[in-house]
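Participant: Turn this into a model:
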Amino acid sequence: MSTTVLLPLWAEIAIAALLLCGAAIALLGSTGLLRLPSFFERVHAPAMISTLGCWCIVGGAGLYFSLRSGQLALHILLIAIFLAITVPITTIFLMRAGLFRARQARRKDIPPTLSRITPSRPSKS
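Facilitator: The predicted structure follows:
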């Protein structure tokens, strides 16, 4: 037989506020993903969702499960840590791939390369 643990009102309000804040940030980032004009601008919207939105939702879930079980629920933080590590890496790879493809297409609206490729000089013999 399972017993239902009633949470205090302050906890329910805090959990609801964190979850609603995370959901609002996810909605804002999704809207940015749809409405921003170029790839290089659109790639930033999911990063906002996965950082601040994820931390709000993980905070609400951590608070809920910690209060419900009576002990600190740290295993939920693994989700946020995993996202905090992987999202910047994938964003960098996506940006580099997009920049490479734009340079291959010879688009003029992208920044120039920073690498110094010098033409080969004939050796003096």
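Participant: Only C-alpha atoms from now on, for both contacts and neighbour counts.
Facilitator: Will do.
Participant: ok, which stretches of the protein are strands?
Facilitator: Taking DSSP state E, the chain contains no strands at all.
Participant: now the helices: where do they sit in it?
Facilitator: Using DSSP state H, the helices of the chain run over residues 9-35, 39-42, 44-48, 54-69, 77-104.
Participant: so how far is the first one from its chain's centroid?
Facilitator: The reference is to helix 9-35. Its chain's C-alpha centre and that of helix 9-35 lie 14 Å apart, by Cα atoms, centre = their mean, to the nearest Å.
Participant: Next, the second sequence, to be compared with the first:
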Amino acid sequence: MTPEAAALPWIVVVPVCLLLLIGAGLTLVGAFGLLRLNSFYARVHAPTLGTSYGMGCILLASMLFFSALGTRLVIHEIAIGAFVILTTPVTLMLVARAAMHRDRLEGQRGVPQAARPD
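Facilitator: Model (predicted):
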């Protein structure tokens, strides 16, 4: 740890620590959901939410810490967050649709039927 980081006031350190713990906890819950849920469709959903919200908290902590440390506003984390928030749900939908298409072709039970155009 640099001397500058050790000298940060507690008003910055406490929120940074809380955001890091919350972000790590949300990501861990998403990982446990990946392991514990029983169907593919439920498994693909849990890590997506954990990753998105956990990443948001960790990026907020990073923005706060480096803004206080550098005495300037650090906002390039917003670009990282935007890319992850935009790409994670799209990836989830594409993977889930591919799995649903495969399950329909194989005739597995419990897969929703394709919507009929009216």
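Participant: Give me the TM-score for these two chains.
Facilitator: Once superposed, chain against chain, the TM-score is 0.92 (TM-score structural alignment, normalised by the length of structure 2); 115 aligned residues with a Cα RMSD of 1.4 Å.
Participant: returning to that earlier point: reformat the helices of structure 1 as CSV; add mean neighbour count and distance to residue 110 of structure 1.
Facilitator: Below are the helices of structure 1 laid out as CSV (neighbours: other Cα atoms under 10 Å; distance: least, Cα to Cα, whole Å):
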stretch, mean neighbour count, distance to residue 110 of structure 1
helix 9-35, 16, 20
helix 39-42, 14, 10
helix 44-48, 18, 16
helix 54-69, 19, 31
helix 77-104, 14, 7
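Participant: could those go into CSV alongside distance to residue 116 of structure 1?
Facilitator: Converted to CSV, these look like this (distance: least, Cα to Cα, whole Å):
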stretch, distance to residue 116 of structure 1
helix 9-35, 34
helix 39-42, 23
helix 44-48, 28
helix 54-69, 40
helix 77-104, 15
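Participant: who touches residue 46 of structure 2 in this structure?
Facilitator: Residues near residue 46 of structure 2 by Cα atoms under 8 Å, 6 or more residues apart in numbering: 29, 30, 31, 33, 34.
Participant: could you redo the last one with a cut-off of 10 Å?
Facilitator: 26, 27, 29, 30, 31, 32, 33, 34, 35, 36, 37 (Cα atoms under 10 Å, 6 or more residues apart in numbering).
Participant: circling back to that earlier point, quick one, which of the helices of structure 1 is nearest to residue 114 of structure 1?
Facilitator: Among the helices of structure 1, helix 77-104 comes nearest to residue 114 of structure 1, with 12.2 Å by Cα to Cα.
Participant: after superposition, how close is the closest one to structure 2?
Facilitator: Helix 77-104 of structure 1, aligned to structure 2 and superposed, deviates on average by 0.6 Å (mean Cα distance after the TM-score superposition for structure 1).
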